[in-house]
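Chemist: My questions are about this predicted structure, shown below with the sequence.
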Amino acid sequence: MPDLLDRYPLTAGTYHEMLQSDGSVRPHWRRLFERLQRMTPAQLNHRQALLARQIQENGVTYNVYADPKGADRPWELDLLPNLIDASEWDALAEGVAQRATLLNAVLADLYGPQHLLSKGLLPPELVYGHSHFLWPCQGIQPPGGIYLHVYAVDLARTPDGRWWVTADRTQAPSGAGYALENRQIVSRAFPDLYRDLQVRHLTGFFRTLQETLSRLAPHGHEAPLVVVLTPGRFNESYFEHLYLARQLGFPLVEGGDLTVRDATVYLKTLGGLRRVHAILRRLDDVFCDPLELRTDSALGVPGLLQAVRLGRVLVANALGSGVLESPGLLGFLPKVNEHLFGEPLKLPSVATWWCGEPPVMDQALQKLDSLVFRAAFTSQSFAPVFGRDLSAKRRQALVERIQGRPYAYVAQEIAQLSQAPVWQADAGVLLPRAIGMRVYAVASEDGYRVLPGGLTRVAGMADAEVIAMQRGGASKDTWVLGEGAGGLEQWRAQRTLGLSDLVRRDPYLPSRVVENLFWFGRYCERCDGIARLLRIILARYVEDDDPQALAGAVALAERLKLLPEEGDLQSRLLVALLDPGWAFSLHANLRSLHGAAAQVRGKLSRENWHALVELQRDVETLDGDTPALGEVLDFLNRLLMSLAALSGFALDDMTRDEGWRFLMVGRRIERLQTLSTSLAAFVRQPAAFEAPNLGWLLELGNSSITYRSRYLAEPQLIPVLDLLLLDDQNPHAVLFQIKLLGSSLRRLADDLSTPRDKTLKPLIERLGHFDLGTLEYSLFGVASTQAVLEGLAELLGDIVEASARISDRLALRHFAHVDGVSHGTVSV
C-alpha cells in the first residue's frame, strides 16, 4: 500500500493530532498508524462498511432539523479513533472535574445567596437577562447540594497543543450515549489494537450515573424509580435518549406519561400510577413545567416544579442550570474560581469579551476583523459571525446591532481547531479534518468523575471553522491510552439480582407505549389491507385482460374511500399509493405506522426495527418523479412481504406481556374491521356472484391458496363466503377474528382486573347462526338472495361498529385513564 501520508497535507499553524510539526507520527499514534499502513484501501473500506452496517442494524440515528428527510438520519462515525496519551488525559480530566465543581457552586450561589452578583464577580445582565435563569427556582435546595449531575464541556486545541474550553453544557448535556455506542462499534473494528493499547473503558461513568441518581433520589424506604424524560422522537438525539434509558435500565418517558398528584410525580402505567423519585431530563428546563415556567409547553409535566420545591422528586440536571450556558460568562469564571476556591482554573477558556461593558465593547469592535461574534443568550436567533468575512455594509450593520444591545453579544477569539485524520473511502486516502471534543463528568460521592474519553466531533468540510452535527458533521471514538483493563467494554448490572427480584412483566410500562403498540398493530393491518386491494386493482389495470374484475375491485375501493374521486384511474391509483398529502393513501398510512413504531422502539427487537427501516426506504425510493406502474407493482409485492415479516416478528420475538397483547388486540380489531367492511361492501355489489370478482376477493382475504387446495374449482359464492366469513380455522375469516378478539379481551380483563363486556358475544352468536343454505335454496329467486346478502351486510356493519366502540373504550380506560363509570362500561 502507498504511504498513507503521501496525500496528507500538513497545515502550518495548526495542531495535528497524529503528526508532529516535522511530519513524523506522534509516539502514541505509531501503533495505530503502523496497523493502517499494513492494510490495503480495500481492507479499510471493508471495515468502514462494517461500521456503517452496524450503525444501520443498531438503528443509530441523529435527526437534522433543516433536512426534510432528516428524521432517522444514520449517525456518522469515522473508522479511525482519536487517540490521547494517558498523561495528557489525566491533566485534562483534572481540569474538567475542577470546572464542574466550580459551575455547581455558581448555580448554588445564583439560586441561593447571590454573593457573586452582589460582589460584582458576575454581571446581573448576563444572569437575569438569560431566559434560562428561572426565578421560580430561587431558594430550592436539591438533594446533596448537587445541581449538575452530568456536565459536559466542549474543548479545542490551540496551535501549540494546549486545550481550551469553547462552551459549557450544563442543562441537559447530550452525546455521552453516542460516545458509548461509538466505542461499542469501533472497538470491534480493531479488537486486537483496542486490547493492545489498553484503552480505558467508559462503562464506569454510566454506573456512577446510575448510583448517583438512585442515591440522591428522595425515595424513603421504597426502591427508587428513576426515569429518562425525552421531548419525543422528533428530537435530534432521540436515539441517544432511548439508548441511555436501555443502558441505565430506566424507563424512557415523555411529559404526557407523568402526572403530579399532591406534589408527587407519578408514572402513568398500564397497571396504574407508580411514584417517580428521580428524573434524568433531556428536555430544556423552561419546557419542563407549563404551570410555572413556559406556559405554551406541551412537553412538560404540570406541577413538576412544586414537587421539586417540596423535595418530592429529584430532577437532573437541576431546573435552571441552563443559565450557565451563556458564552458571556466564560471570561468571568477564572476570578470566580479564585474567589470561591483560592486557585486558578486549570482549563482556560477561549478568549471571550462580553460586550455589555462599554470599554470591552469598544475594544472588541476595534479588533472586529480578528474575532467571531456570538449571541450571549441561547434564546437569540443569531448565528456566529466572523468579522473578517464581512463586507463594509454588513460590518457597519453588525456594529450598529451590537451598539444597540451590547449586553446581548459576546466576542471571541477565533479558535484554530486541531486536525485529525479521517478515512475517505471514496478516494482511498487519509485526509485531515478539524475536530473538537466534548468531555463529560458525573457527580459521585467523591466529587466529579470524568468519562475517560468523550465524543470527538469532526467537521463535515475540509475548510470548516465551526463543528456542528446539524451541519453535516461526523464523529469519532475517543481512545484514552494506557492503564486500561484490557478486552472489550463490559456492561455490568447495577446490582446483583436474586430470586426475590424476579419479575415476569414490566412494572413500569407507560400507557403511552401501550397505546402506540396498539396503533402499531392497527397500522400494520391497515397498510396490509390497503396494499392488497391496490395491488389487485393495479395488477388488473396493467394486465388489462379482466375488465369485469377491475371494475369490481375499483368499486370496492371507492366504497371504502381508498381512491380519490377526481382524475383518470392511473392518476387516482398513484395518489392512493404514493401521495403523503392524501390522508387515506398508503404512503400516509405507512408514515403513521413508522411514527407509532418510533414511539415504541424500545419494545421492538433490532431485527424488527431494521425491517421497519427497510420498509421506509422502499417507500422513499418511489418519491420524486412519477414511477412506472410495473415498478409500483413490484414495490407492493415487497411491501406485503415486509408487512408479513413484521407480523412474524410480533409472534416470535416479543414477550407475551400486556404490551404485546394490546398490539395483537390492535391487529385483530383492524383485521376484523377490514374484513367485515370489505365483505359488507362486496355482497352489496350486483356482480357478487361472478367468479372474477370472487377471485380477487379471495386474494384480498389472503385465502386463494386455501380455496384452490380445498375445492379445485373456480370461485363460487357459497364456499368463498364460508371461507372468509364462517371458517373458524381460517385466520382471515370474520368468525375466527371475532372469536380471537373476544378471547384476547377477556385475557386482558383478567390480567388488568377490569370487568368483562358482553359486546361481542351476541354478534358471535348471530354470525354463527347465519345459514349459507339460504343462498342455495332461496324461495323467491334473486330478490330473496339479495335480501339475505343485505342482512349479512348489516350484521357485518354491526360488527364494525362494535369493534370501533371497543377500541374507544380501551383508549379511555387504559390510555387516557378516564374513569369508566362516567363513560359507560369499559370492560370486555
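Modeler: Good, I have the coordinates.
Chemist: From now on I want contacts and neighbour counts done on CA atoms only, so please keep to that.
Modeler: OK.
Chemist: Could you report the distance from the most centrally placed residue in the chain to residue 413?
Modeler: Compute the mean C-alpha point of the chain, and by CA atoms, centre = their mean the closest residue is residue 238, 3.3 Å away. Remark: distance between residue 238 and residue 413 (CA to CA, to the nearest Å) = 33 Å.
Chemist: residue contacts, the residue nearest to the centre of the chain?
Modeler: 61, 62, 63, 230, 232 (CA atoms under 8 Å, 6 or more residues apart in numbering).
Chemist: Please compare the first structure with the one that follows:
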Amino acid sequence: MNRLSKADAQVKVVPLPQDGSGGDLLLLEKQLSNYRGLNGTYDEAVTKDGTLRDGWPKLFENLGTLSVRELERRIAQAQRQIDAEGVVFNPHDDASEISRPWKLDPVPLVIPEAEWNGVAEGLAQRAQLIDLIILDFLGPQTLLREKVVPPELLFANPQYFPAYHGLVNRPIQHVQLYAADLARDPSGQWWVTADRARSPSGLGYVLENRLIASRMLPVAFSNGNVHRLASFFMTFQRALRDLAKRYRDNPRIAIWSRGTKSKSYFEDAFLARYLGYTLVESDDLAVRNNRVMLKTLGALLPVEVLLRRLDDHRCDPSELTSGSDGISGLLEVIRSGNVAVANSLGSSYAEAPMLAAFLPAICRHLIGQDLKIPSVATWWCGQPHGLKYVQENLERVVIRSAFRDRDEAPLVPAMMTAEQREELSAKIAATPQLFVGQERITRSTTPVWDAGQLKPWSVALRAFMVAKDDGYYPLPGALARVSPDADALLQDMTSGEKSQDVWIVARESVPIVSLLSVDGQQAELKRGGSELPSRVADNLFWFGRNLERAEKIARILRITLQQATGEDATSSGLSRLPEVCSLVKQLDGDGAVEGISVKDLIQRIVRGAMDLKNPASLRNVVNLAHGSASKVRDRIAIDSYRIVTELKEQFETQIAADEDGPYELLWLLDNAVQALSAISGLASESMTRTLGWRFFDLGRRIERGAQTVKILTTLLPLQPQGLTPALEASLKICDSYMTYRGRYLAHVDLAAVLDLLVVDDSNPRSLAYQLRAISEHIDALPRSETQAGISVEQRLALSTYNSVRLCNVYEVSVPDNRGELSALHKVLSLTATRLPKLADEVSNKFLIHAGLQRHYSRGLGADGNG
C-alpha cells in the first residue's frame, strides 16, 4: 500500500475556479491527496487514515498529472460520444417513459486481482448452486419433497408455470449467464443483494464503459495492468455454441429482444454487433415443422440457439401468458430438442428475494458447503419467526416483495412516518407470505468526480459469470453504479446517478485478448444478403424514406426562408413556394396561402416545422427517421446512427417565432441538409450491396421520386406565367442548380430544366434516375423459382421508368392550344399515381411480416398524417 505524504494530506480541496483563472494549471494531485471516505463506511480507495489501498496508487499517480480543466474536457468529450452513440436506459422498461442518458464517471473503480479472484470463487459457487436449484425445481423437486424449502417458494410464485417442469433435459447447466448484485459493508465483507438468472442485463453497458473509459484515460489504462474483457465474451460464445444440437461449429444464434420498448434494447443491439449474432424480435420468428425459423426475405432459416431477453412468461403465448409478445409453439420446439434457449425458461425462480432466506440451507443440502459469499440477511414473513423479527425491527430492514415480478424499489420503513409504518405493518400482517425483510447494508464508497471535486459516493456492483465446462468463468470486471444517496441503489442496477468502469488490476502486465482472435479454423467464405428479416427490411425501407423526406422538406423550407428574408422579399417574388410549403404540411394553421404576407409566411413556417403536434412537421419526420434507425442500429453504420441522433437532438431546441426565429431555423436547416447528405454518403460508401442496402435505397428513391413530382407539379402550374423564379427554385430544391449553371450558364429555359430534373438519368437527382434505380432494385429482390414472367411490382417500375425516359422535353414544355402545360402534367400525374401503387406492392409482398403495414398513401407530407 502507498501512504499519502503528510504534506499532501494537509492540502485543502480547491474547487474548480468559476472565473476560469488558473483552472488549467490546477492539478488533480491536490484533489487526490485530500480525498477521504465517509465515516462508518468502507471506502474502496483509501483506508481511514488516508492510505491508498492496493491497486489504486498507479491510477492516482496517472490522474494526478492531469489538470482539472483537462479532466473536464475529457469528460465532456466522453459524454458527447455516449450521447452520439445513443447510450440510454429506461429504468421502467416501458416505452411510455422517457429514457435516461447514460453517464460515466471518469474515475474507475479499482479492485486488485487477488481480491477479485476470491469474489469470483464465491460467485462461481453461487452460480453452480442457482443452476442446481433450477435443475431441481424443473425436475425432481427434491428440495420440496425433503422440506428444505417451503412449497410457497415455487407454487406461490406468480412466475410459476407447470409447463416449465421437465421442459428440457439438460444434465449440465440451465444457466449460461449468471449475475449477482454485490455490496460491501463497513468491515469490507462482500454480500450478495440479489441473484439474476433469467436474462441478466448490463453486459452491454460494461463494454460501453470500458470503451469510453479506456479512451478517456488512455495512459492510466495502458499502464494499469487492467484485465481485458474479451476472454469472457469468447467463453460466452462457446457456451452458446455448445447448446446447439446441429451445426455446432457455426450454429445460427440469435439475440431475442423485446425491441425498442425494452429498457435493455441498447445493449441488445450493442451485444448483437459485438458478438456477431442476429438481433431478432418475436415478429421475426415463427414455428414451422417443429423448428424455430427466422423469417427472412430469401427463405425461412432454422435457428439453433436463442439468447433470450424476454421474461419467461412472455416467451410463448400459446402455453404461458396469453397475448404476450412471444413465439406461439416455442415450448413444444424446446421439448423436442430442436432449439436451445439461454437461460432456460423457469430460471426466473432463482430471482425471488424469498429464496435468499433459504439459500444457506440449500447450499449445505445440495453441495455440502457453506456459502462463500453470503446473501444479505433475509427473513421471509411467511414463517412465524421471520414475521416476528421483521415486525419488531421494521426500521432496521427494507421490505421487498417475496417474488420478483418486476423491478420495484423496496420500501424503506426508516424513511416513513409513524403512520406509514403502521399501515405497512398491517399490510404485512394481512398477507405475510408475500413479503420479505432484508437487512439494510451500509454500502461502501468510492471516489467520484462531482462538481470539480472528488467525493465519496455509495457504490453497487453487478458481477457476471458464464458457464464453462462444469463450472463458471468470471467477467474480469463488473457494472458499477454510484450515487451520493445509498438508498437510490436499492432498486436495481439501472438506479443510481452514474456508472463507473471497473478495473481488475494485476501486479504484472496482462495479455491483450481480442474477440477477433483467430482460433485456427478456416472460415467458409460467404456473400451475405438474403438472411434479412422482413422487420429489418421494413425499417430500413422507412429509414430511407424518412431521411429523404426530411432532406427534401429541409431544402424546401431553406430556399423559401432565404427568399422570404432577403432584402427585396415580396409575395410575388416567392413564386409558388408558399404552396409547396403547404403541400408538405410545414405551415402552421389550416395550410391556406392565398393572400399570405411574407411576415405571416415566415412565422407559420417557423411554428409549423417545429410543431410536435403536427405528425408531418419536419421535426417529427426527423424523429421518425431516428426511430427507424434505432430499430436497426445493429445493421447501419455507427456514424450514421450518431448523425441522425445528433440531428434529432438539435431539433429538440425550441425556436420562437420572433424576429430571430427564421434565422435560427435557417441555421438548423443548413445543419439538417448537411447531416442528411452525410448519411446518404455513408450509405453509398459503407453499406454492402445486399438486400438491406437495396431496401434502404429503394425507400430513398421512391421518396425522392415522389417528392420531385410533387414539387414540379406545384411550382410549374398548368398555365405558366413568369416561370423563371419557379424554375430556379426547382433546381435549388432538387440540388441541381450548380449543375444547370455549369451546362447553360445564366439562361433559364423550361425544356433544359425538365431535361435535367426529369429525363436525364445521369443526374442522381432526376426523376428518371430514381425510377431506373427503383427498377433495378426491384429486379434484384428475391423471387420464386417457379414464377413465370415479371411480377406486378416489376411491371409497374419498368413501365413508369419507360414513360419518363421516353418523354420528349421539347414537346412537353410547349403549351397546348389552351396555353396549358398539359403534356408535362400528364407525365407527372402518371408517375404520381404509379409510385404509391409500386410502394404498396413492395410492402405487400416483402414487408407484410413486419407488423402493421404502412401504406404509401398514408405516408407523411402531402399524402396524409402517417
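Modeler: On my side now, so go ahead. Please read all numbers here as calculations on a predicted model, not as lab measurements.
Chemist: how about the helices of the stretch 501-650 of the second structure, start to end?
Modeler: 534-564, 577-583, 598-609, 618-631, 638-651 (DSSP state H, counting those that start in this stretch).
Chemist: Tell me which of these lies nearest to residue 829 of the second structure.
Modeler: For those, the distance to residue 829 of the second structure is smallest for helix 577-583, at 15.5 Å, taking CA to CA.
Chemist: Mind reading off the mean deviation between the closest one and the first structure?
Modeler: Taken over the aligned residues, the distance from helix 577-583 of the second structure to the first structure averages 2.6 Å (mean CA distance after the TM-score superposition for the first structure).
Chemist: for that helix, the distance to its chain's centre please.
Modeler: Relative to its chain's centre, helix 577-583 of the second structure lies at 36 Å (CA atoms, centre = their mean, to the nearest Å).
Chemist: For residue 483 of the second structure, give me its contacts.
Modeler: Counting by CA under 8 Å, 6+ apart, residue 483 of the second structure has contacts 457, 458, 459, 489, 496, 497, 498.
Chemist: Map it onto the first structure.
Modeler: With TM-score structural alignment as the criterion, residue 483 of the second structure lines up with residue 459 in the first structure.
Chemist: Give me the helices and strands touching whichever helix or strand residue 43 of the first structure is part of, please.
Modeler: Using DSSP states H and E, residue 43 of the first structure falls within helix 41-58. Applying 3 or more CA pairs under 8 Å, 6 or more residues apart in numbering; DSSP states H and E, we find helix 41-58 of the first structure packed against helix 176-189, helix 606-621.
Chemist: Next, the angle from the first one to helix 41-58.
Modeler: Note on geometry: by axes from the mean of the first three to the mean of the last three CA atoms, to 10 degrees, helix 176-189 of the first structure and helix 41-58 are set 140 degrees apart in direction.
Chemist: so what corresponds to residue 185 of the second structure in the first structure?
Modeler: Checking TM-score structural alignment: residue 185 of the second structure goes with residue 158.
Chemist: For burial, what's the neighbour tally of that match?
Modeler: Here the number of neighbours of residue 158 of the first structure (other CA atoms under 10 Å) works out to 17.
Chemist: these two touch, right, it and residue 417?
Modeler: Yes - judged on CA atoms under 8 Å, residue 158 of the first structure makes contact with residue 417 at a distance of 6.9 Å.
Chemist: which neighbours do the two share?
Modeler: What both residue 158 of the first structure and residue 417 touch, as defined by CA under 8 Å, 6+ apart, is the set 14, 15.
Chemist: Enumerate every residue touching residue 77 of the first structure.
Modeler: 51, 52, 182, 474, 475, 476, 477.
Chemist: And the residue mapped onto it from the second structure, how close does it get to residue 263 of the second structure?
Modeler: In the second structure, residue 77 of the first structure lines up with residue 104, judged by TM-score structural alignment. According to CA to CA, residue 104 of the second structure and residue 263 of the second structure sit 18 Å apart.
Chemist: which residues does the residue mapped onto residue 552 of the first structure from the second structure contact?
Modeler: Matched to the second structure by TM-score structural alignment, residue 552 of the first structure sits across from residue 576. Contact partners of residue 576 of the second structure, counting by CA under 8 Å, 6+ apart, are 714, 715, 726.
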